[in-house]
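> with the input below, show me the fold.
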Amino acid sequence: MSFRSLFSMFTVLVISVALLLGLAVTPTMAGSSSVTKGVEQLPQIDAEAGKVAEKSAPMGLEEVEARNEGGLNEIQGSADANKMHKADTSKPGPAIAKKIDKALEKVTK
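From the prediction side, this is the model:
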């Protein structure tokens, strides 16, 4: 092995380690993101779930529909319903079969 190839391998190793260390530190900086705003609703959802779990008999359809009140389910209500993925508002992507065909074409070329 020549010095140049050994030096380039060492450089790639150092850059890889630096990249991995940088990626390991990044999640700790995400604590101030807007994702944490949903935590405010968790105690209320947890309390409602506890009430349902304490019942000895399962809820009937009428009780579930009454508790739901047009929300996502009887526990969550409509919490963050506007942030959820909805098929009618999203763009359809290519079918998985087409993705597989394209990947196989790239591999076989």
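
> could you use CA atoms for every contact and neighbour count after this?
Will do.

> can you tell me the element residue 45 falls in?
Counting by DSSP states H and E, the element that carries residue 45 is helix 42-54.

> likewise for residue 25?
Going by DSSP H and E, residue 25 is in helix 3-25.

> now the other sequence, so there's something to compare against:
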Amino acid sequence: MKSLLRPLRILLVVCACAFLFFSQAIPAYAGSNPAKGEETLNAVQKESEKILKQERPAPAGLEANIRSEKGLNEVQGAANAEKMYNPANSGDKETVEKDLGKALNKVAD
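So this is what the prediction gives:
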């Protein structure tokens, strides 16, 4: 009996390892477009460098508050906002919630 269970255990371990590997690799690949490559955020980089080169900080964060009101955050402002993924520009891509819901419905059926 033990000789029959040994290959089954090995197969189970191999399947578990494959599942762990793919569950870590797929989310990183899902949001990227391999043909497009990495997005360049030149405007963000320029704003960051400008802030780092300042000799004196803004008084009581006033300048930072003004910049943060104009966009996404203090450093970035509204620079490259069109290149960021958000629900408005994601198109017909499904959310993780919907994918999980479909998978759970399949398992339940």
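
> quick one: TM-score?
The TM-score (TM-score structural alignment, normalised by the length of the first structure) is 0.47; 80 aligned residues with a Cα RMSD of 3.8 Å.

> re earlier: going by neighbour count, which residues in the helix holding residue 25 of the first structure are buried?
For helix 3-25 of the first structure, the buried set under the neighbour-count rule, 16 or more other Cα atoms under 10 Å, is empty.

> tell me which element residue 103 of the second structure is part of?
Element membership of residue 103 of the second structure, judged by DSSP H and E, is helix 96-108.

> pull out the buried positions in that helix.
Neighbour counts over helix 96-108 of the second structure (16+ other Cα under 10 Å) mark no residue as buried.

> the inter-axis angle of whichever helix in the second structure runs longest versus helix 96-108?
Ranked by residue count and defined by DSSP state H, the top helix of the second structure is helix 2-30. In terms of direction (axes from the mean of the first three to the mean of the last three Cα atoms, to 10 degrees), helix 2-30 of the second structure departs from helix 96-108 by 150 degrees.

> helix 2-30 of the second structure packs against which elements?
Contacts defined by 3 or more Cα pairs under 8 Å, 6 or more residues apart in numbering; DSSP states H and E place helix 2-30 of the second structure against no helix or strand at all.

> contacts only, for residue 23 of the first structure.
Residue 23 of the first structure makes no contacts at all, as judged by Cα atoms under 8 Å, 6 or more residues apart in numbering.

> again, only this time at 10 Å
Going by Cα atoms under 10 Å, 6 or more residues apart in numbering, residue 23 of the first structure touches residue 17.

> again, but for residue 22 of the first structure
Here residue 22 of the first structure is in contact with residue 16 (criterion: Cα under 10 Å, 6+ apart).

> ditto for residue 62 of the second structure
residue 68.

> ok, it to residue 22 of the second structure distance?
According to Cα to Cα, to the nearest Å, residue 62 of the second structure and residue 22 of the second structure sit 47 Å apart.

> just residue 3 of the second structure next, same as before
30 Å.

> so for these two, which sits in the more crowded spot?
Between residue 3 of the second structure and residue 22, residue 22 has the larger neighbour count (other Cα atoms under 10 Å), namely 10 against 7.

> ok, now how distant is that one from residue 96 of the second structure?
16 Å.

> next: residue 11 of the second structure.
According to Cα to Cα, residue 11 of the second structure and residue 96 of the second structure sit 29 Å apart.

> neighbours around residue 67 of the first structure, how many?
15.

> wait, is it part of a helix?
Yes - counting by DSSP: H, G, I helix; E, B strand; the rest coil, residue 67 of the first structure falls inside a helix.
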